[in-house]
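> Show me how the following folds:
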Amino acid sequence: MNITEQRGHVDFGPLPGVDAIVIGASAGGVEALIKIFSLLGAGFRLPIIAVLHLPDERRSRLAQVFQQRLPIPVKEADDKESIVAGTLYFAAPSYHLSVEKDFSLSLSLEDRVHYSRPSIDILFESAADAYGSRLAGILLTGANEDGARGLAAIKQHGGLSVIQDPNEAHVPIMPEAARTLRAPDLILPLSDIGQLLVELERTHA
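Model prediction:
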């Protein structure tokens, strides 16, 4: 896709219509997510489902931290709950998070993927199966290759695949692995990824 920037506004060219956004990050991910979500306004209509690698022993406070900063509902994903538009979901520590065909969420204790549970690959691949071409996947900074295969699956299903520019990532291994495996549709700095979320919501039908 061709991207141009005029007077501080990024023109991404024609964007596909999407019904959901999935995001994965590891090392440096909290700061990256804070930056890209800072542009979200009240009434944002797309669901966002995020996996962020955290130490197993740490009880996650991600939902509370981001709820204090964002004007949209934020919660830790529960097993069997239906995905609600305009809500940001975080994967719970030590559980894989999947999207089912009926657009509900499920938690599982399957083996780790790239030493990680929750796994970005599992979220991305299951979401690609559920949403098909109506999905955007975004892979950010991280220190392993989790998410590369999942982002390739999103693109294979016709969805929009996006990585953070490895040159500005806190740790570039994760977005670089995705770029090597299958060229993403967009390679963007964090500031432009935030703008992309706004544009995807604006064009949502």
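> C-alpha only now, for contacts and for neighbours.
Noted.
> quick one: which helix or strand includes the residue most central in space within the chain?
When the chain is reduced to its mean C-alpha position, the nearest residue by CA atoms, centre = their mean turns out to be Ile23, at 0.9 Å. When elements are defined using DSSP states H and E, Ile23 is found to belong to strand 20-25.
> quick one: that strand to chain centroid distance?
In this view, strand 20-25 has its centroid 1 Å away from the chain centroid, taken as CA atoms, centre = their mean, to the nearest Å.
> and this one, so I can compare the two:
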Amino acid sequence: MQKNIQYKGIVIGGSAGSFSLVSKILSQIKDDFKYPIILCMHRLKHIRSGLVEGLNLKSNLPVVEPYDKQKIEGGKVYLAPSNYHMFVEFDATVSLSAEDVLNHSRPSIDYTFSSAATSFRNKMVGILLTGANKDGAQGIFEVHTKQGYTIVQDPNTCDVDTMTKSALQLFSPNQVLTPEEIVVFLNNL
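Here you go, the predicted model:
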């Protein structure tokens, strides 16, 4: 872990199997967690509700689907809305877009990671979780190239390891962690 860094955000991406894992992580994060969590999960585009409500039942932090140009604040979880790409802007706001799908996905984890890496640079933590396609691998690699701190879930603990293994083929992250270790890492920030 990079010492003495005031992080601007924690960005988490996941797909197949990530809902239960994200629920577990959010339920175990300290309720005084001071950083914003920007969460991009693949989701069904025709179902617009339920995910936020489900996460809020478990989370120690409030989970919201941000509106376009919403300011990112510490101690909140910002979930990419269904069927929208979510970008992080230089002024620490969220930008939403209905651009074409990327890697068969909208929201695209690659877009969220890449924009956060450009905006936050070395003041972010990127965490890539379980998933069934390679979306997210290139994005977390960009976090790495911009000196952000990178964590990839241990593929041996993934429901589907395509996403994490794709990332590990591109680069060596700062850490490869189990879900339990990810929680410990976040609570020690």
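> What's the residue nearest to the centre of structure 1 aligned with over in structure 2?
Taking TM-score structural alignment for the superposition, Ile23 of structure 1 sits opposite Ile12 in structure 2.
> Same question for Asp121 of structure 1.
Using TM-score structural alignment as the criterion, the counterpart of Asp121 of structure 1 in structure 2 is Asp110.
> Tell me which residues touch its match, please.
Asp110 of structure 2 sits next to 102, 135-140 when contact means CA atoms under 8 Å, 6 or more residues apart in numbering.
> Which two of those have the greatest separation?
For the contacts of Asp110 of structure 2, with distances taken as CA to CA, the pair at the greatest spread is Leu102 and Ile140 (14.8 Å).
> So if I had to pick from those two, which one is more boxed in?
Shown here are Leu102 of structure 2 and Ile140; by other CA atoms under 10 Å, Ile140 has more neighbours (35 against 14).
> Assign the more buried one to helix, strand or coil.
The three-state label given to Ile140 of structure 2 by DSSP: H, G, I helix; E, B strand; the rest coil is helix.
> now it: how far from Leu55 of structure 2?
In this structure, Ile140 of structure 2 and Leu55 of structure 2 are 23 Å apart, going by CA to CA, to the nearest Å.
> Then Asp154 of structure 2?
Counting by CA to CA, the separation of Asp154 of structure 2 from Leu55 of structure 2 is 23 Å.
> These two: who's more crowded?
Shown here are Asp154 of structure 2 and Leu55; by other CA under 10 Å, Leu55 has more neighbours (23 against 20).
> Just give me the match in structure 1 for that one.
With TM-score structural alignment defining the correspondence, Leu55 of structure 2 maps onto Phe66 in structure 1.
> Quick check: the match of Ile23 of structure 1 touching Leu26?
No - under the criterion of CA atoms under 8 Å, Ile12 of structure 2 makes no contact with Leu26, lying 11.2 Å away.
> So the match of Asp121 of structure 1: helix, strand or coil?
When the structure is split into helix, strand and coil by three-state DSSP, Asp110 of structure 2 lands in helix.
> Quick check: nearest residue in space to it, chain neighbours excluded?
In space, and not counting its chain neighbours, Asp110 of structure 2 is closest to Gly139: 4.0 Å by CA to CA, 6 or more residues apart in numbering.
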